[in-house]
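Enquirer: Mind folding the following:
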Amino acid sequence: MELSDCIERQFSGASQWSEASIEEALRGIPELRELASPLATDPEAGHAYGRNVVYADERIEAIVVHLPPGAATAVHDHGRSVGCAIVLEGRMTNETYRVEASGKARRIETATHEAGQWMRSPAGVVHRMRNDGAERLVSLHVYAPPLRGMRRYDAETER
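Expert: Now for the predicted structure:
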């Protein structure tokens, strides 16, 4: 069975999702790593990482993210979406930020997530993902509702 079919089946019941219920639905997909890892795409020219939307409807969006060694996303939020991600390969460094009155983002926390670990993303979180390792980082992210209105932020320089 294809990953998109599994996601459609697991997410067919409810119309509203929380970070916890997204994680629970994803945990119900057997062999998630084997289904999702081959769907990782290389970054397109001019982009730091690969992003492959593997399923989307009016309620949810599922994306396989591939961060090559040394790559990072921009500091961003997810608009009004909530989400959950699982690291499938490699190690993810996730930096959480607080937006200051100046409009710049200041890093407030850094966490590392190994392959097989989950990361929940409540609405309003500002973060950046990095691959500090020598191997590729592949993760699967599901957002509800689908990502719309994401914002990028300039980060304050560390002193």
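Enquirer: all contacts plus neighbour counts: C-alpha atoms, from now on.
Expert: Noted.
Enquirer: ok now stretch 106-118, how far from the chain's centre?
Expert: Relative to its chain's centre, stretch 106-118 lies at 11 Å (C-alpha atoms, centre = their mean, to the nearest Å).
Enquirer: got a list of contacts for it?
Expert: Under the criterion C-alpha atoms under 8 Å, 6 or more residues apart in numbering, residues 23, 84-100, 119, 155-156 lie in contact with stretch 106-118.
Enquirer: next up, for comparison:
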Amino acid sequence: MSAMGLGEWVELLREKAAGMPSLVGVGDGLAGLVLEPSSLRPYLHFRRRRYTRNLVYRDARLEVLLNCWDAGTCSPIHDHDGQECWFSVQSGAFVMENYPLEAGGLGPGPARLGPPVIVGPVGPGSVDRRCPEAPIHRVTAAGGPAISLHVYAGPVERCLVFDTRRHRCVSRELRYHSLFGRPLPPLPDAPSPLSPR
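Expert: Model (predicted):
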């Protein structure tokens, strides 16, 4: 049996989402999913020493991204703007640091996080779920380059980025590195995908 292609999988996800009054649980069935590698090719835009966010599909209720990670890169510690989301490893290995919120952190300003629960390294087919009750994490590509598939139960345009030393968080506008396979021009001095546009 051959693996499912990304386009076919997105179409099935859209059909499932259309039949649901709420998108809670839309990522069920991601565990063990590894898509046909050739179907990912149009969305594979790697950048040295960083990761890229590549939009595959988006409507008012659903967003699908393919993120490409250079070896050893990590995201900032961040939340998901109140959205439920799923992170599915397609290739490579990742370590997740999941942080409990102890105080503040519901908007820009003071925020204190507890010690992280470290998960991984995890490989292809592994899934991490973030929900409004446990939204904060940092993701690191362990070892070589890696690819992750992200499903958001609603588009995420902003998130909070946390500074654990200063016990603060700031709001950041998210940006894409490519739209539907077409690369966007890089922004000058943009250190990460969670930088302002």
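Enquirer: So which of the contacts of stretch 106-118 of structure 1 are in strands?
Expert: Secondary structure from DSSP state E places 84-89, 91-99, 119 of those in strands.
Enquirer: most surrounded residue in those?
Expert: Counting by other C-alpha atoms under 10 Å, residue 92 has the largest number of neighbours within these, with 27 neighbours.
Enquirer: What residues does it make contact with?
Expert: 112, 113, 114, 129, 130, 131, 132, 137.
Enquirer: To which residue of structure 2 is it aligned?
Expert: The equivalent of residue 92 of structure 1 in structure 2 is residue 94 (alignment by TM-score structural alignment).
Enquirer: same deal with residue 76 of structure 1?
Expert: Mapped onto structure 2 by TM-score structural alignment, residue 76 of structure 1 lines up with residue 78.
Enquirer: With residue 64 of structure 2 as the reference, measure out to the spatially closest residue to that match that is not a sequence neighbour.
Expert: Nearest residue to residue 78 of structure 2, sequence neighbours excluded (C-alpha to C-alpha, 6 or more residues apart in numbering): residue 161, at 4.4 Å. Here the criterion is C-alpha to C-alpha, to the nearest Å. By it, residue 161 of structure 2 lies 21 Å from residue 64 of structure 2.
Enquirer: what sits against the residue nearest in space to the middle of structure 1?
Expert: Taking C-alpha atoms, centre = their mean, the centroid of structure 1 lies closest to residue 141, which sits 4.1 Å from it. Under the criterion of C-alpha under 8 Å, 6+ apart, the neighbours of residue 141 of structure 1 are 62, 63, 64, 65, 83, 84, 85, 86.
Enquirer: Just give me the closest of those to residue 50 of structure 1.
Expert: residue 65 (5.7 Å; C-alpha to C-alpha).
Enquirer: can you tell me which residue in structure 2 aligns to that closest one?
Expert: Per TM-score structural alignment, residue 65 of structure 1 is aligned with residue 67.
Enquirer: Which secondary structure element is home to that match?
Expert: Residue 67 of structure 2 belongs to strand 63-69 when elements are defined using DSSP states H and E.
Enquirer: Give me the helices and strands touching that strand, please.
Expert: strand 51-58, strand 136-152 (3 or more C-alpha pairs under 8 Å, 6 or more residues apart in numbering; DSSP states H and E).
Enquirer: Residue 137 of structure 1 contacts residue 86, doesn't it?
Expert: No. With contacts counted by C-alpha atoms under 8 Å, residue 137 of structure 1 stays clear of residue 86, the gap being 10.9 Å.
Enquirer: buried ones in stretch 43-62 of structure 2?
Expert: 43-46, 50-58, 62 (16 or more other C-alpha atoms under 10 Å).
Enquirer: Closest one to residue 29 of structure 1 out of the contacts of residue 141 of structure 1, please.
Expert: residue 86 (12.2 Å).
Enquirer: which residues sit in contact with the closest one?
Expert: Neighbour list for residue 86 of structure 1: 115, 116, 117, 118, 119, 139, 140, 141 [criterion: C-alpha under 8 Å, 6+ apart].
Enquirer: Now restrict those to buried residues only.
Expert: The buried subset of the contacts of residue 86 of structure 1 (16+ other C-alpha under 10 Å) comprises 115, 118, 119, 139, 140, 141.
Enquirer: Output these as JSON lines; include the columns distance to residue 1 of structure 1.
Expert: As requested, those are exported to JSON lines (distance: C-alpha to C-alpha, whole Å):
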{"residue": "115", "distance to residue 1 of structure 1": "22"}
{"residue": "118", "distance to residue 1 of structure 1": "23"}
{"residue": "119", "distance to residue 1 of structure 1": "25"}
{"residue": "139", "distance to residue 1 of structure 1": "19"}
{"residue": "140", "distance to residue 1 of structure 1": "17"}
{"residue": "141", "distance to residue 1 of structure 1": "19"}
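Enquirer: Find the nearest non-adjacent residue to the alignment partner in structure 1 of residue 148 of structure 2, please.
Expert: Structural alignment (TM-score structural alignment) places residue 148 of structure 2 against residue 139 in structure 1. The spatially closest residue to residue 139 of structure 1, leaving aside those adjacent along the chain, is residue 87, at 4.3 Å (C-alpha to C-alpha, 6+ apart).
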